[in-house]
Structure formats: structure tokens, C-alpha cells
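**Student:** got a structure for you, letters missing:
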């Protein structure tokens, strides 16, 4: 803010920001964690702990088949929960006997083999879900903890946690409940207004107050009014007395009719004016009387002209004054806002108003999210299909349950994302110590809504995209869609081989796909035969990827649905079709996701509700009006007296001068007259001289005091040009205020922001040619897992994806910023505008990478905690039984890197060929550097691709040995450059009015009016003072002393 804010406003704004941060942070983290978990389940990713899917190698009629069998948990004696249908299976966790090779015990989790049940702990399909549903009760109980330690191979002793009465969490609180609060017990904040004030360092403060006039002003007004009032009363009283005397002295005469009097009135007036002599003396001769008549007429003419001009000026001048209305209604405020938009100021009784009190937002989702296609009955209908073991993974019946489960998850997640984000958004506080205009209020709220919608959408899409690219780069294993096992009969080793869809390999692209259909196994040719193809509905390496590329057109078509139903059920189902009148059947799921499954938004902004919550105590506005009647009367009276005495003296001086000139003018006489000015022989002369001197001194002092006193002046400039504004800013920077005619301006209309990405993102090493070159020249499945080349394809795919993702995130964020609006009622100077934009850019530079890094961190930790397996077999490897049976179960064993076990940490790495190898390609890449890319031998000894030019690294902010993770922490951005066109900003603002205040001397006309006004009163008062003190002095000196000799 360009102005210092009060302590209460700072407290409210900071507290609002803190509360918003707490809500947003916890909400974002929890929703991201839930979404990542659901995407893992939707993609049927395989945990090395084999808690959700158990890989089977089946021998069927001398053929072999890889299968993924879903775990079934024994909830009770007659109740089971299968991970294929329910991803939230939960059973008590404990210590079991060794299960041996029992197929039944593994798949059905036989609880009869449990040796100890861990109090509060749960087991289920995925380790992350299991721990979130668990409590920590056992770890508050030393007995339970000791019993658990008996089953572990350790000599260490551990102490149970103490139950604190100050904790916000109970021992029975689930881990999810604790995580929902970010595991924070208490937030402690300290807001230092002193530090804020010191950082603000205000240059000056201006304030207005209502008070009585000072003593000088009061005395000046009294003197001014006294002179005019004395003259007016003198004229009125003299005429009244003369009239009374005339009525008494006149003898009764004949009655004169009114008509005759009216006819005689003009003649009487002419005679009176012709005989009027204001300068008559008893000793005047005919020549002097002639000059006196001329002087009288000149006096009256000058008096009337000056009085008319000065009175007109006083009547025409206006003053600015403040008026206050207490507890105004909304109607009063709106009227005042229209009339006084620039000066109206209304202080709120409540400065922090929640959005939910005046705002309603409702999204309207794609109707598939409320259709049968995402209902549990529809999903279970396909998940419970009986012929699973002899159905191809291309068969719609085998995949439909999972596909529609993913679609339901996307609908649910979109709604949860919007609802939770909306809940946080509506809990935001609109902080303002002053109520703002309805136009500005709606502009600010609409801008906030648009920014919130854009941020919510981008956050959802970026997280979805990041999950997809990390899944592909890590080559995570799903239920035999993106790979299959090759059993080497000689070495009896299981070799994972990437699956191919047509000519597309899942090792190179997650987007490989083929249409789904209805298949039947032909025992003659030992292959599947397609009976019916589902139009534009696909399967591929990952179920999520293939679903996003699919359309739902079959489910708008009654005939298509009937064909599917004929191959899945002998009975008629009651599932409804999608409605073609509401959405296009040919729209892909990806395009629906790109708008967060939302077809339309509806928002309602209530200014009345905001005004009611603000409840302004008072409204103050400045009004320009003519002076009040008291001021006008006193000023005119003062002018009247001043002009009467002033012009009279001036005319008398001129008359006497003319008389002397005519009668006896000579140089000797002029000298004598000048000397007589300082010789006073008579009392009247002394009075006149003293009166004149006192009057001149008083007027001179008043004039000097008035001219030297500085007064606050406010000037206004209508529709100033940029040159005029810059001139005013240079001279009146502290007080200049200019109101914009357009309060909402798009940033992109005057602002340009560009970014420069790390050079690796424009090199050949993120191109498809390079990745294909690596993929085609290296056989990763016959290399040691600690060799970098094993995961090179995945790492380079991740690097290319991160470059592309960084650009996309930056472009989305910059587009969001530049298409948003800069809202301000006042025109800002270039320096203030630059600081505001720099502040926004700094916030942008911190917020965007942090959002990306938080999402990436959730994905990394969730991948590691669930111990997801990859086709490179670098985190865990499969082991199998020596003798194959009908269904042979694969077991897993975690791998180690330099004494770091992937079963304990997913971030284990070790150096290999200038890069890193580790549990996951992602973790290895992040801990690598780009040093190898500057070395030709290291990066490509065959010289097919050229290493990076090391000289170009000198312009980089990153060192050559910087880890890729540290570079990614900056979104791989080298620097930003901004260009602000102040001319364009000024033209879009288009200021209507600029006002500025300054301290200056009174102008000559104003001082002249003041002197003239006070002159009449001073003449009378000064003469009274002189006469009083002179008489006092003379009486004291003329007292007669007592005669001597008297007894």
C-alpha cells in the first residue's frame, strides 16, 4: 500500500492471510494426497508389499499366462473385502506366522494365523491408506510397544509417547485426522506493527479536524463586521431620527394624494442627487463647491463599481467543506457515491468481512458425473464379471469396471477439489477499513473469482499431468497392462518386457492404446477373436491414459449399449443412457477434465450484504458550495465600510490637492505643508495624525502577517495529459491524487513478462530423437540394476517431461497473471506501480515453484511409501517358486544401493557413468547433475549427439554441479524480465481529475479583499483608541495643582 495502514487494519489483513494460508495449505496437501492415492488405485499400480495385487504366473493347458489377482481381506467370518471392487478394505494389523507357500493364505489373509494384533493399526490394499486409517494407540502404551518389540530383531529399547493434556489430538485420533491438520499442534503468530511501521517509513501524515476559529480569525471577522455595521446603523438611525423629527416639526398641510407623490418621486430623486454634496464645508466657495459636486459623483461611481465587482467576486467564489452523515443507509451511500465519487469516505464498523456473507458460487458439472456410468452399481456390474480368467486385457468386460471407477474418481475428485477450494475461498476475508463503491467492489470480487477458478483448474490439471509423467518416467508396473514377463526356460529368470500396442511401446510412451471390444478365446488358434469393437473407447499402458483419450459416445447410443449388454448379462439392466442434448458425445474425457468436469459457473455477488456487514458508522464527503449567508453579510459589510472610508479619504486627498494646486501652489508652499504634517498645534490635528499613523501601521502589519502566513491550497486539473501529470508529480508528489476513469485494467495491456529456461530444455537431450537413440541402443533388461543405463530411458523421459511441464506451468501462471486485472481507483506513479508489480512477481516466483514442488513431493513420498514396483526392477525384484504349479506366486525382494535399502528409503542412489542409479528413475534423476551433459565422452562416446557447450553455462544462475532437483526447485527458470509501459497504463487509466494540495501565500486579490474588509472597522476602532488615550493623556497633564496659602 502507498499509505501506512492502521494497526487494526494490519492485524486484520495479516490474520486473514495467516488463516487463508493455514486453510489452503492443509486443504491442498490433503486433497493432493487423496488424489494421488486414487490415481494409484485407478491405474492398478502394484505394491512390492503385495497388499493390493498378487502377481500370478498361470500354466493353462500347456500355455502360460501372467495374471494379477486382487487381494481379498477377511473382514469377518463370512465377510470379505476385495481390492478389485473396494479400494478401502480395512482389517486389523498384527504379527502373523510365516505363511509359507499357501496360495489361499496369501490371497485371503487368513487371520487365524495372527500371533498379535497391534492396537489401532490397520492393514488394507495400499500401505498409505492403511496407515492413514490407523491410530497410534499402541505407541502410547508401553506394554503394547514392548510386546511388539519381542517380535522384532532388535536389542534397542523404545519409550512410549506420553499422553499430553495440551495436545489437540487424542490417542484414538486416526493418522488421517492428524495429517488433515498437517500434524501441527499449535500455530503461534506474532505481528509486529512497529516493524511494519519502520519498514513503511512514512514521509508525512496529513489529517483534517473540525474546530473553532482561532483568535486572529475571530478578531478579524469582528473588526470587519464592526466597520460595516457601524456605517449601516449610522445611516439607518440618522434617517429614522430625521424622519421622526420631520414629522413633529411639519405643520399640517393639505393632503397629497398617493398618485401625486408617485409622480413627484422621480423629480425629488433627481433634485436630491443634483444637490448631493458629500464633501461640503461651511467655508467653501463656489469654485470649491463645483469640485465637491464632481468629487461626490466620482465617489459614488467608484464606490458602486468597486462594490459591485468585489461583491460579485465574493458571491461567485466557492469553498470546499466537509459534511458528515452518521449511520447512512445503502440508498444514501449510493446517492452520495454518484454525486461525490472522489471525496466520499465511509468508515466500516467491521473491517473484515468473510466472502461467504456476500458471495455465492455454484458449479454445474458434466452430466456424466451424475449418471449411472459412475454409479457403484454400474462399476460392480463389470467388476463382478465371472469370466475374468479367460478374457483378454483388451476386452471391455475386463477393464470397464476399472475405467469407470477412474471416471468416477475423476468426477469425485473434481467435485471435492472445487468444493474444498470453494469452502476455503468463501472463508477468505475481504478486508477494508472504508466501504468501497459498488463498481469497484464487483470488479475486485469478480477478479478474485476468476483468479480462484483459474488457480483451482490449473492446480488440478497440473497435478494430474505430473502424476501421469512421473508414472511413465518411473515405469511403474500395473496389472499387466504395460508389461509382461518373459520366462527364460534356460536360466529360469523372469524378464520384464514392455507391452506393445500396435507399433507403440509402453517403454517409450504412456499414450499407447488400442480400441477395446468384446473378445472370445479361440482354442484352435490359441488367440482372442474380436466380436464387437467399442467406438473410441481405448485401453493401453495405463488405464487413466487410455480413458482420457476415449469418448463416451457408445453410452449415448442405445444400440451400442444393447450389444454390450448382450455379451455381459442374460437379464435386462436398468442403466440409463447419457443425454445427447446436454453434451457432445464426441467429446473426449480429456477435454471434459480440462475444464474440471464443469459445464458452467453461476455466481451471485450481493453488495447489499457486504454493505450490511460493513455497517458504516459515518460517511464524510467534500462539497463545493458558495459561502454561507453569515460570511457573505459580514464580508459585504466589511467591503462597504472599507470602500466608504477608503474612497472618501482618497477623494478628499485629491480634492485638497487640487485646491492647493489651483490656489497657491508653489515649491515653498509644498515644503511648508510637508513640515506642517509633523507640527500639531491643535488637538484635532494630533488626533488626525495619530489616527492616520496607527491606521497605517495596523494595516501594514496585518498585510505583512497575511502575506507571510502560509495556507493550505487545493487545486484541481481536469483530464490531465501525461506530461501535465509528470509535472504535477515532480512538484506535488506527496499530495497528488488522480482518479482513474477505468478502475480495472488487464495487466497484459501494459505489462510484458518473459522467462528464460535452462539451456538443457532447448537441447537435443530432451528430444524424441535422443530418447529413441538411447532406447534402441541399450537393452536395459539385461543390465545390472545399479547401471545408470538400466533406467536411462525413463530418466530422459522425465527430464523432457519436466522441461515441458515447467514451460506449461509458467505459461499457465503467466497467462493467468497477465489476463487478470490490475484494480485501483487511483492513478499510481511509475515507481509505485513498478513496486507493486515487482511485489506480485516475487510472490509469483515463490508461489508457482512451491506449488509444483509440493505436488511432486507428495507423488514421490506416496510412491515410496506404497513401495510401487517398476518395470526396470530397480526398487524391488520378483522371485518365484522353483517348481511352477497351476498358479505360481511371485514374491518380491527390495534392492540396495551402497548399503541403502529401497525397502527403507525410496531415495537410495549411487553414482554410475557420470549420472545416478537408484530405486526409481525419478529419484536418481533429481540427485544427478548436468556435468555429464557437458562431457562428450560421458554423454555419447559415439558422437551422434553433441555435448552441451560449457561456455554457455557462464550466463546461467546455476552451477554445473548443481543437482537437477535444485534446478527444478526454480522450475528450471534462469531469470525473468519484465517490461512496463507506463504510457499504456496511463492511457488505459485515463485519469478524470487530479487534485493536489500545497502550502502557499494568499493571492493578492484575496489579501486586498481582506484589507478592504478590515479597513472600515479599523478606521473606527483606531480613532476611538487614539481619542481615548489622547484625552486621557491631556486630562492628566492639565490638572490644576492646589494654591499655596489656602488653609
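**Tutor:** Cool, the structure landed. Source: prediction; values computed, not measured.

**Student:** okay, CA-based contacts and neighbour counts for the rest of this
**Tutor:** Noted.

**Student:** in the stretch 301-450 of the chain, which spans are strands?
**Tutor:** Under the criterion DSSP state E, counting those that start in this stretch, the stretch 301-450 of the chain contains strands at 318-326, 345-348, 352-354, 359-365, 429-431.

**Student:** and of these, who's closest to residue 568?
**Tutor:** Ranking those by proximity to residue 568 (Cα to Cα) places strand 359-365 first, at 29.8 Å.

**Student:** what separation do you get for residue 704 and residue 638?
**Tutor:** Summarising the geometry, the distance separating residue 704 from residue 638, computed by Cα to Cα, to the nearest Å, is 20 Å.

**Student:** still on that earlier bit, turn the strands of the stretch 301-450 of the chain into a markdown table, columns for mean neighbour count and distance to residue 794.
**Tutor:** Shown next, in a markdown table, are these (neighbours: other Cα atoms under 10 Å; distance: least, Cα to Cα, whole Å):
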| stretch | mean neighbour count | distance to residue 794 |
| --- | --- | --- |
| strand 318-326 | 13 | 70 |
| strand 345-348 | 22 | 59 |
| strand 352-354 | 18 | 48 |
| strand 359-365 | 15 | 37 |
| strand 429-431 | 20 | 46 |
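
**Student:** okay, one more to line up with it:
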């Protein structure tokens, strides 16, 4: 019942609400009727206007722009983080900072280090090892004997390591001497990705150049038919004539082939044999290298028509094995090296049986690390001005401020227009004037009576409420 009574009270309050009350209201019922109608129209139009304006303002997007002078790195990171957050929304946003220095040397903010295969820093590419492999009698050994081929092949291996190291150093130095063109300040993530991509390109381009050089050296040796000093691809044989003259002519060597066949170095360069130690001599071969029982094998190492080609197809398997290395060292008693000088398999990600060609095609690189310093880059860039522009929906405070700003204007306009419009509408010349005046008079008297009763009811209720409170006290 209290709820229903409350609703009735609100209804009657709205029915009797008069925002245009004047002195004539007490004596002129028609004027009261006009004022009540004007009040109701005013309330409806005001509500509609406020709702429409509130919705329009709340749904409207506004663009804001913030300029930051000489931002620190922390300030830049904070605004950029906010920019990324806003970028995920449906509203447009931009954040740009102009570098005061556009050309920034890579050397100031990036450092590249690398590590080569352990063989390139081992004793096996040192002058002491290579010199001790040399023997004045090496030409008397069987050409596929390691004592004959080992010195030349390890010289080539040392040269490959040296050239790879020089190529990497030169490429890195050239790269670090170049400049990063950065008219706009890069974010830390973009800076890192771009710098590391450029550093990685240095690696891949240097490897590609080195591979082309390897192929050039190999093809030059094969196409030109260069004769090795150890006469592994061809030999100069002497032929005597009855008149006592002699003539030397080249004779292509013959190697053991697959399935008991023969391999001719004059036709192909892919004639290989396991490097080993033999109890035979060069003059016994006559250019034909037959399979013989070896005294000891050098696992993974090959000899062939050309030392360089055979080296590329060899592996360093034996030099990761202390037993294999110790067996080799028994044939070089003057070498001050032990089986403990083997290559450490834990220092490489390559398998021991990886061919030297695959190592060389990767420039013997074990590790390639890039260290970028965004703080150093930002200090060189030194942005003088950053502009942060973003679009967003109006906040509640913005909507409220807008409503308060136009409320006064809407109120004045409605208060000026509505009473005249209602008065004009009620006094329009339609129908019987006497009947219209009588109807309006009775409606006005009825409204006045209702409002008087409602006022009396409110006053009586308030009086009883105060009396009940006094009684309770």
C-alpha cells in the first residue's frame, strides 16, 4: 500500500507541477490550465533534448594531440606502451618522434661476437703441427699415405680457418662502420628486430660470398687440370726411344673405384681413398693406386686427385678420438702432442663426422651473438619532439560538462517558446467559442481543485507525521 501511495503521490505531484506559475494563476483557471500544459510539454521536450544530447556526446569520438618536448627514454617508453595499448582498439592513434641525428653509426649501439669451430683454435692448425708433419722423404711415401698428404691438407685447413676469420672480421667491421638511417625514433622492439636482422644479414651474406669463393677455387683446380706436387692426379712418365732419347708425358692416375671398378682422375675428380699409413713407396705405384692393407687408418680423412677437393670431403672424426690420434702420433715420434689434445666434442654443435666442406660453407661458425643497446641508440637519436595523437570516446565528465553547458540555453529557449505556443494553440479559432470557453473553464477549475486537494493532502500528511514523531519522543 505504501508503494502504491507513493506512486499516486508522484503522479499527483507531476500533475500539479507548475514551472510557469504567475500571479494570475490564483484568479484565472484558464491561465492555470495553460501553465500546467506548458509544464508537461516542457518536461517532455527537456527530457528528450537531454537524452539525445547525452547519447550524441557519449557516442562522439574526439581526437586529442599531445606534444612532448625532449622526452627521456622512460617517457618515450611510457607513451609508446600506451600507444600500443590504444592501437589494439578500434580507434586510430599515432605516436611519432623525430630524431635530432638521422645517421647513427651501428658501432655505437651494436656489438657482434662469434666463435669458430674448435679446430680453428686447436693445435692442428698451428705452425708447429704443420711443420712437424713435413718430412723431406714425403715424396717417397705412397701418395695416399697420410705422411705424404697430411702436411698439405692441414695447410689448406689452416688457410680456410684463417680466411674465414678474416672474412668475418672484415664484414663485421664494414657493417659497424655503416650508419642506421633513422629519421623517426624506433621503439625498443623495432630497434632490436631491425638491428639483429641487419647483423644476421652480415653473417648470411659473408657465408654466401665464402661459398662462391670455395666453388671458384675448386672449379679452377679441376678445369685447368692443375697438377699437384704429390702427383695424385697425374704423373710424368718417361718413355725411351731406340735412338737414346727420352720423352716425358703426363699419365692420369688410376684409383680404386666402387664395385671393383677403377676411377680415372683424367675423367673425374671424385676419386677418393681413405687416408692411412702404408708400407709402400711412391715409385712402386706407377700411377696406379690399388687397395692395399694399411698399417693404420686416419678415420674420416680422405686423399684424392686434388688435395683441396679431398680435404673438403674429409671429416675430423679421428681428431675427436684420443685412441685414433694416439695411433697417428706413433708415426710422428718427434711431435710434442698427446692424445689429450683431441678436439672437444662439447665445444661444437657439429657432429664429428661433419665434412670440412659443410664446416667451411658455414664459415666454421659455432656461435654468432648480437648485443644491441637501445639506450645508446636513443642517446644518439635524442628526439626533440614527440607527437602523440589518439581518438577516443568522450568520457562521462566530458558528457556531463557538455550537458551543463547547454542546459541553460535549452531551458531559456523552451521557457520562452512553450508558453506562447500553448497559449496560441488553446486560443485557436475553431468550433464554438462559447462551448470552448466553457470546456476550458471547467477543465481549469478541475485542475485547480485537484491541486488544492493534493496540497491539502500533503500538508495533512506532514502534520500527522510530525505529530507521530512528537508522540514517540
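**Tutor:** Thanks, I have it. Because the structure is predicted, anything quoted here is derived from the model rather than measured.

**Student:** superposed, what's their TM-score?
**Tutor:** Here the TM-score for the pair of chains, by TM-score structural alignment, normalised by the length of structure 2, is 0.73; 398 aligned residues with a Cα RMSD of 3.6 Å.

**Student:** of the strands of the stretch 301-450 of structure 1, give the one that comes closest to residue 456 of structure 1.
**Tutor:** strand 359-365 (12.6 Å).

**Student:** report the central residue of structure 2.
**Tutor:** Within structure 2, the residue whose C-alpha comes closest to the C-alpha centroid is residue 193; the distance, by Cα atoms, centre = their mean, is 4.9 Å.

**Student:** which residue in structure 1 lines up with that one?
**Tutor:** Residue 193 of structure 2 is assigned residue 443 in structure 1 as its aligned equivalent, the criterion being TM-score structural alignment.

**Student:** can you verify my assumption that its match contacts residue 744?
**Tutor:** Yes. At 6.9 Å, residue 443 of structure 1 and residue 744 qualify as touching, with contact defined as Cα atoms under 8 Å.

**Student:** let me see the contact set for the match of residue 193 of structure 2.
**Tutor:** Neighbour list for residue 443 of structure 1: 744, 823 [criterion: Cα atoms under 8 Å, 6 or more residues apart in numbering].

**Student:** that older thread, any idea how far the residue nearest to the centre of structure 2 is from residue 157 of structure 2?
**Tutor:** Using Cα to Cα, one obtains 36 Å as the distance from residue 193 of structure 2 to residue 157 of structure 2.

**Student:** and residue 118 of structure 2, by the same measure?
**Tutor:** Taken as Cα to Cα, the spacing of residue 118 of structure 2 relative to residue 157 of structure 2 amounts to 12 Å.

**Student:** same deal with residue 252 of structure 2?
**Tutor:** As for residue 252 of structure 2, its distance to residue 157 of structure 2 is 26 Å (criterion: Cα to Cα).

**Student:** residue 498 of structure 1 matches what in structure 2?
**Tutor:** With TM-score structural alignment defining the correspondence, residue 498 of structure 1 maps onto residue 252 in structure 2.

**Student:** now do the contacts for its match.
**Tutor:** With Cα under 8 Å, 6+ apart, residue 252 of structure 2 has these contacts: 233-235, 264-266, 287.

**Student:** residue 538 of structure 1 is nearest to which of the strands of the stretch 301-450 of structure 1?
**Tutor:** Across the strands of the stretch 301-450 of structure 1, residue 538 of structure 1 has its closest neighbour in strand 359-365 (23.7 Å, Cα to Cα).

**Student:** verify the stated contact: residue 122 of structure 2 with residue 344.
**Tutor:** No. In terms of Cα under 8 Å, residue 122 of structure 2 does not count as a neighbour of residue 344; the distance is 9.8 Å.

**Student:** downstream of the host helix or strand of residue 650 of structure 1, the next helix or strand is which one?
**Tutor:** Residue 650 of structure 1 is located in helix 629-664, with elements delineated by DSSP states H and E. Towards the C-terminus, the helix or strand next in line after helix 629-664 of structure 1, according to DSSP H and E, is helix 667-676.

**Student:** whereabouts in structure 2 does whichever helix or strand comes after that following helix align?
**Tutor:** Scanning forward in sequence from helix 667-676 of structure 1, with DSSP H and E defining helices and strands, the next element found is helix 683-708. Per the alignment by TM-score structural alignment, helix 683-708 of structure 1 matches no residues in structure 2.
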